[in-house]
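Colleague: Pasting the sequence and the predicted coordinates here, then a few questions.
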Amino acid sequence: MPQVLIEGRQLRLRDWLPEDLSAYREWLKPHHEWNLWDGPYFPPHTEQEADAAVGRIKEQLDSGEWPGVRRRLVIADASTNHLIGTVSWHWESEATAWPRAGITVFDPAVRGRGIGTEALALWADYLFSLTTFRRLDFSTWSGNLAMCGVGLKLGWTEEARFRDARVVRGAIYDSVVYGVTRAQWEGLHLHSDSQSANY
């Protein structure tokens, strides 16, 4: 099966490599700063959960068996190829073919450079190109201004706001969902960051 490699300006989205595993396992430790922003209302990974997540990726690397449409790709720095985050998707409702995207930027050294915006744009291009998805969305919380900004910069619509729904470090925030339809995404002309793509 061909390897997925999508080249952007600052980053690339790509399949996992064996050298990613130790870095990924390190980033899953709860003391890293990204845990303060990415779903901080959920409990952090336990040691067992983190080991299991890395083990599943290792099994796929060893077998070479990957789904035709990837469920998760590495966000890698364009110059070093080092893992700095991941993009993913899961079914919010498989019965109605409703997917939900996810994005995590682990490395605080690259924040504030538009990495999240570029990664989500490339990921949306990939998913809309290879699937019949009618829509994509992502959920976040109102205190994560950077992630809310990603949705706004890409022209996605704030589709839901559940007021006073999340408690983070003793403060109350809204839960927010940003979404885009296939037709809306195709008409935005904002998703041209891909320099080359192999998938």
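Modeller: Looks like it arrived, so ask away.
Colleague: From now on I want contacts and neighbour counts done on CA atoms only, so please keep to that.
Modeller: OK.
Colleague: Just to be sure, residue 21 is in a helix?
Modeller: Yes: under DSSP: H, G, I helix; E, B strand; the rest coil, residue 21 sits within a helix.
Colleague: Just confirm it contacts residue 53, I think it does.
Modeller: No: Residue 21 is not in contact with residue 53 according to CA atoms under 8 Å; the separation is 9.8 Å.
Colleague: looking at the protein, which residue lies furthest from center?
Modeller: residue 170 (26.3 Å; CA atoms, centre = their mean).
Colleague: got the contact list for that residue?
Modeller: Counting by CA atoms under 8 Å, 6 or more residues apart in numbering, residue 170 makes contact with nothing.
Colleague: another one to put next to it:
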Amino acid sequence: MTIFSLWEDSPLTVIKGKNVILRPLKESDIPILYRYIYGKEHTEWKKYDAPYYPLEPMSLEAFASAMEKHLRKKEPPGRMIIEHLGEAIGTVNYYWEDESTRWLEAGIVIYPSRFWSRGLGTEALALWIDYLFQHLEIARVGLTTWSGNPRMIRAAEKLGMKMEGRLRKCRYYQGVYYDSIRMGILREEWEEAKKELPFFQNRSASR
């Protein structure tokens, strides 16, 4: 089971994994995320995170205003920071594709490429899926990606997600057509899958 605990300055849940922590967004995170997203140092992530949608320029002030809703104290938060060894390295989020039918989609991004291919994203996504199933009355967690992001597909498959749909050649990037990929996992499938995942072995839960 995931270990749940609280930050001293926040009434919201913090999810502690073996190598990553998912925690609420703080005001001090906003300039860090802004540099990741709009700065020139970390640009590799955008090649894999829906690059067919142009990243529109935004001022820090406008970005802070857009992120303000995630600073509000609510449970579950729509977005959380992924932290590794005290450093904010990315985010997880969820959104309603159709809230009236409880159709929920999850997302994840790790910005600095030096943290890729180390299992951190897979662990963060596992903790996030588990958290969503524990806190929301949903039957399924979905994830949408594209065929140009094989790391995302592999991470989802490692967690037991199934490919539920493949829309062929509906994404176009740098002169090449790609497929849109729909993946998902049901609550009962997750309960079985997590028994085999190392992130949940020998764990206890407390609030």
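Modeller: Great, that's in hand. Predicted model, so just to flag it, every value in this text is computed and none were measured.
Colleague: So after superposing, what's the score?
Modeller: A TM-score of 0.88 describes the superposed chains when it is computed by TM-score structural alignment, normalised by the length of the first structure; 193 aligned residues with a CA RMSD of 2.0 Å.
Colleague: Aligned to the residue farthest from the centre of the first structure, what sits in the second structure?
Modeller: Under the alignment by TM-score structural alignment, residue 170 of the first structure pairs with residue 175 in the second structure.
Colleague: residue boundaries of the helices in the first structure?
Modeller: Listed in chain order, the helices of the first structure (DSSP state H) span 20-27, 47-63, 115-130, 145-153, 182-188.
Colleague: Contacts made by the last one with the rest, please.
Modeller: Outside helix 182-188 of the first structure, the residues that touch it by CA under 8 Å, 6+ apart are 128, 133, 134, 135, 136, 155.
Colleague: ok, of those residues, which one's closest to residue 74 of the first structure?
Modeller: residue 128 (18.1 Å; CA to CA).
Colleague: Give the aligned equivalent of that closest one in the second structure.
Modeller: Checking TM-score structural alignment: residue 128 of the first structure goes with residue 133.
Colleague: ok, now residue 187 of the first structure?
Modeller: Checking TM-score structural alignment: residue 187 of the first structure goes with residue 192.
Colleague: again with residue 94 of the first structure
Modeller: Counting by TM-score structural alignment, the partner of residue 94 of the first structure is residue 99.
Colleague: same deal with residue 2 of the first structure?
Modeller: Per TM-score structural alignment, residue 2 of the first structure is aligned with residue 11.
Colleague: Nearest spatial neighbour of its match, chain-adjacent residues omitted?
Modeller: In this structure, residue 11 of the second structure finds its nearest non-sequential neighbour in residue 73, 7.4 Å apart by CA to CA, 6 or more residues apart in numbering.
Colleague: Then residue 74 of the first structure?
Modeller: residue 86 (4.5 Å).
Colleague: ditto for residue 33 of the first structure
Modeller: Nearest to residue 33 of the first structure is residue 108, by CA to CA, 6+ apart, at 7.2 Å.
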